[in-house]
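> just need the structure, nothing else, for what follows:
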Amino acid sequence: MSGNQRRAVVVGAGIGGLTAAVALHRRGWQVTVCERAPELTAVGAGIVLAPNALRAFDIIGFDVTRAAGSASPAALGLRRPDGRWLQRADTGAMTARYGTPPLAVHRAALTEALAAELPEGAIRYGAAVDDAEATGDRPVVRTASGEFTADLVVAADGIHSPLRRRYFPAHPGLRYSGETAWRAVLPADGPAPAAAAETWGRGERFGVVPLADGRVYVYATAVAPEGYRPADLHAELLRRYGTWHGPIPALLDRLDPAAVLQHDLHDLAAPLPRYHHGRIAWLGDAAHAMTPNLGQGGCQAIEDAVVLAHVLDGTEVTGIPAALTAYSAARCARTNALRVRSRRAGRIAAVTHPLAVATRDFAVRATPARTTRRAMDDLFGGMNGVPVAHVGSTGAAR
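I've put the predicted structure just below:
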């Protein structure tokens, strides 16, 4: 190993952190990932990778369908609780417009595949980061099991990021969206839905996403007080969604309440002024936590990671602070706009008044599909910070 090899410590082994680690490793960095969990986990159950995230993976030569086993097309249509379609998904049109449809994968498969791209021992499990000192030429990351000195620290430490609080103490932090969410993956022991869809009711939503291996990713949201936790989860879900169109009742019958994850939905109350401090760079939820209404939280973390590796590519150690300034410039405006857009979309989807629901549903039905697709162009079609020329004909990075 060269004594001049650049060294990075990535704080957090989520999808964004692991993508950053893989991207940097493939550009010659020595990477250490510090993860507080004792082993690789897959909180979140499933994830839908939009075309922009798949393009980002292509740039670093990571093939999702090869590495993660199997992936299923997951363009979402919209329905009412009685089953009537508000808007049907057109997988073919999305493929023609963006090169690929969204793909659904299990988070465990994706994180395991990303971890497998790193050298043995690169991920240090059970290494919760107590602090990262950014002063001086080489940051120091402190954990209970020891210190790591590096040229770069990537703060991918999640929505409650301790490093964000440490370096942006005046930031107001998180705000509650007004909704709570439940998520689970059902085993492949029953009929699989024909297509992915999200159903909108009055202050309630239910999503169904078939996975390629026969399992089904389901999620639900409801307007509820922050911290609300039902005493009987299964009864709660049946009360809210049990009379909705098929196959939702049958899927609820297959649900194991112990396997359901519940999280209140938050986003950042205000944008961060920048995504770097000295030689520390923030990405994903740590930088721009957003609600899941656009399905872009994980996708933007993947974009962050690929852009970060790109601006650092070929940079001498002394040039890292300037490269991180370029990273902030490339990412802040896009991710902040999506954070605001996602919150606004959630407000529309979560309306409860019958007149507001009827108006919303009419507007969705009346909007031509081509108009909806054009509205997604800036979301799915672009990724600031990496020139298109860096994607070759095979999708691998040049």
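
> okay, CA-based contacts and neighbour counts for the rest of this
Noted.

> what residues sit buried inside stretch 60-67?
Across stretch 60-67, burial judged by 16 or more other CA atoms under 10 Å covers 60, 61, 62, 63, 64, 67.

> could the residues you listed go into TSV alongside distance to residue 394 and secondary structure?
Listed next are the buried residues of stretch 60-67 as TSV, based on distance: CA to CA, whole Å; DSSP: H, G, I helix; E, B strand; the rest coil:
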residue	distance to residue 394	secondary structure
60	11	coil
61	9	coil
62	11	coil
63	11	coil
64	14	helix
67	16	helix
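
> and which of the residues you listed is nearest residue 41?
Each of the buried residues of stretch 60-67 was scored against residue 41 by CA to CA, and residue 67 proved nearest at 17.3 Å.

> and this one, so I can compare the two:
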Amino acid sequence: MAQVPRAVVVGGGLGGLTAAVALHRRGWRVTVLERARALEPVGAGISLAPNSLRALDVIGLGDEIRELAAWQGDGGLRTPSGRWLMRTSTAAMGERFGGPLVVLHRATLIDKLAAQLPEGAVRTAAAASLTDPGDPGDVGRPARVGTPDGELEAELVVGADGIHSAVRRTLFPEHGGPVYSGFTTWRVVIPVPGAAFASHETWGRGRIWGTHPLKDGRIYAYAAAIAPAGGRAPDDERAELVRLFGDWHEPIPAVIAAARPEDVLRHDVHHIAEPLPAFHRCRVALLGDAAHAMPPTLGQGGNQAIEDAVVLSGRSDPEGPDLAAYTADRKPRTTAIGRKAVGVARLNMMRSRPGILLRNATVAVVSKAGPGLFLRSFDGIADWRPPQPPYASDRAHTRETPA
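The predicted structure is shown next:
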């Protein structure tokens, strides 16, 4: 093995950049290959739960992100008419899980991660292909990655190239890959002058909507609805939102009215229904959506990618990574969370009127028992702690009111 071990990360998203930063801190020489011409993430927000914030503590970014993000305050779950089914509490989450749920723009986190890497470590407009997974038992056979500028050799390759991962297809060509989850999503990040509201998610019949304020004054909103795969609005996606959600409670119509057609992003949702046999092969490890894409209904897709990255770095000693241990650490956890997300998606997208009445009544009963009963559904998820100690402070990140 080379004196300074080399790692190539394929994909410059949240998981790939977190892995690059974590490996760099452990003494690896890291190259990130991003197919796009710039690190310009999809213009949407992301919720970070206490589990991923603790993972970011390990690379020294947790406290900075907590300060930059909006803490999700008191809000809850509503019906399309505006009736509250359940109230949530920042204080209750902090007390149960040792930290907040925060929301920020993906671009903010991408920028902060990229700034932790040496100059030149990130190469954009660099389509990559895995040409040889290498042999961990043969010091003289590193993995090889093809790029437009030639081939790179590495003692570790990290496949963080998303749900349609080419690295995954190379490692596991027999695997069926992702399947359509049955619904599509819309997302916007925009200013909405005069809007005043509590963070909320609203469940309708085969449709949901969520609205959350960002710390910079903009609003992050998302919607989802059952739809055929590959469908598109006959005119534009903003008009589609008006048709689907325009008669729901405020601030939903105000958010839609403030959006321009070009502000609205639409993406079909896919997930990996059949788990991969492993998250590694030879000198290559997969993480995030490349390994275990899941529906966004638990808000854990990006969170689990960040977890993956920090755990992988902990298993990647410069003398030689233990990728079998990484698979053993991550596959059971992400498989269970992915299956739970699929179950929640079925609940969110329910279309049967009797089923919806029962669902809403059950949620209301649970709400009357207090936020603790609802928060139990995140036990084993939001309370996760990284195996290695953080570089940042390990204090309990709780407070009564959001920043």
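
> tm score of chain vs chain?
After superposition, the two chains reach a TM-score of 0.93 (TM-score structural alignment, normalised by the length of the first structure), with 385 aligned residues with a CA RMSD of 1.8 Å.

> if we can go back for a sec, of the buried residues of stretch 60-67 of the first structure, which pair is most distant in space?
Among those, 60 and 67 lie farthest apart (CA to CA), at 13.0 Å.

> doesn't residue 249 make contact with residue 243 of the first structure?
Yes: between residue 243 of the first structure and residue 249 there is a contact at 6.8 Å, judged by CA atoms under 8 Å.

> look at these two and report which has more neighbours.
residue 249 (16 against 12; other CA atoms under 10 Å).

> so for the alignment partner in the second structure of the more buried one, what's the nearest residue that isn't a sequence neighbour?
Matched to the second structure by TM-score structural alignment, residue 249 of the first structure sits across from residue 253. Distance criterion CA to CA, 6 or more residues apart in numbering; nearest residue to residue 253 of the second structure, sequence neighbours excluded, is residue 246 at 5.2 Å.

> go ahead and confirm that neighbour touches residue 239.
No: under the criterion of CA under 8 Å, residue 246 of the second structure makes no contact with residue 239, lying 9.2 Å away.

> and of the buried residues of stretch 60-67 of the first structure, the nearest to residue 120 of the first structure?
Residue 120 of the first structure lies nearest to residue 67 out of the buried residues of stretch 60-67 of the first structure, by CA to CA, at 16.9 Å.

> report the mean distance between the host helix or strand of residue 180 of the first structure and its aligned residues in the second structure.
Assigned by DSSP states H and E, residue 180 of the first structure falls within strand 174-186. Here the mean offset of strand 174-186 of the first structure against the second structure after fitting is 0.7 Å, by mean CA distance after the TM-score superposition for the first structure.

> where does that strand end up in the second structure?
With TM-score structural alignment as the criterion, strand 174-186 of the first structure aligns to 178-190.

> what does the matching stretch contact?
With CA atoms under 8 Å, 6 or more residues apart in numbering as the test, stretch 178-190 of the second structure has contacts from 43-45, 163-164, 218-229, 258-259, 263-273, 293, 295.

> mind checking the SS state of residue 100 of the first structure?
Three-state call for residue 100 of the first structure (DSSP: H, G, I helix; E, B strand; the rest coil): coil.

> please name the residues that touch it.
Under the criterion of CA under 8 Å, 6+ apart, the contact list for residue 100 of the first structure reads 51, 94.

> just checking, what residue in the second structure corresponds to it?
Per TM-score structural alignment, residue 100 of the first structure is aligned with residue 99.

> residue 331 of the first structure and residue 284 of the first structure, how far apart?
Separation of residue 331 of the first structure from residue 284 of the first structure (CA to CA, to the nearest Å): 11 Å.

> who has more neighbours, the two?
residue 284 (27 against 23).

> and the gap between the nearest residue to the more buried one once chain neighbours are set aside and residue 95 of the first structure?
What sits nearest to residue 284 of the first structure in space, not counting adjacent residues and going by CA to CA, 6+ apart, is residue 301, at 4.0 Å. Here the criterion is CA to CA. By it, residue 301 of the first structure lies 23 Å from residue 95 of the first structure.

> residue 168 of the first structure too?
Here residue 168 of the first structure is placed at a distance of 41 Å from residue 95 of the first structure (CA to CA).

> equivalent analysis for residue 247 of the first structure, please.
26 Å.

> ok, the residue positioned nearest the centre of the second structure - contacts?
Nearest to the mean C-alpha position of the second structure, by CA atoms, centre = their mean, lies residue 302 at 1.5 Å. Residue 302 of the second structure makes contact with 14, 15, 46, 48, 288 under the criterion CA under 8 Å, 6+ apart.

> now which residue in the first structure aligns to it?
Aligned counterpart of residue 302 of the second structure in the first structure: residue 298 (TM-score structural alignment).

> so where do the helices sit in the stretch 1-150 of the second structure?
All helices of the stretch 1-150 of the second structure, identified by DSSP state H, counting those that start in this stretch, fall at 14-25, 50-58, 62-68, 90-97, 106-114.

> now distance to residue 342 of the second structure too, for the ones you listed, in a markdown table please.
Output for the helices of the stretch 1-150 of the second structure, formatted as a markdown table (distance: least, CA to CA, whole Å):
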| stretch | distance to residue 342 of the second structure |
| --- | --- |
| helix 14-25 | 21 |
| helix 50-58 | 20 |
| helix 62-68 | 29 |
| helix 90-97 | 23 |
| helix 106-114 | 23 |
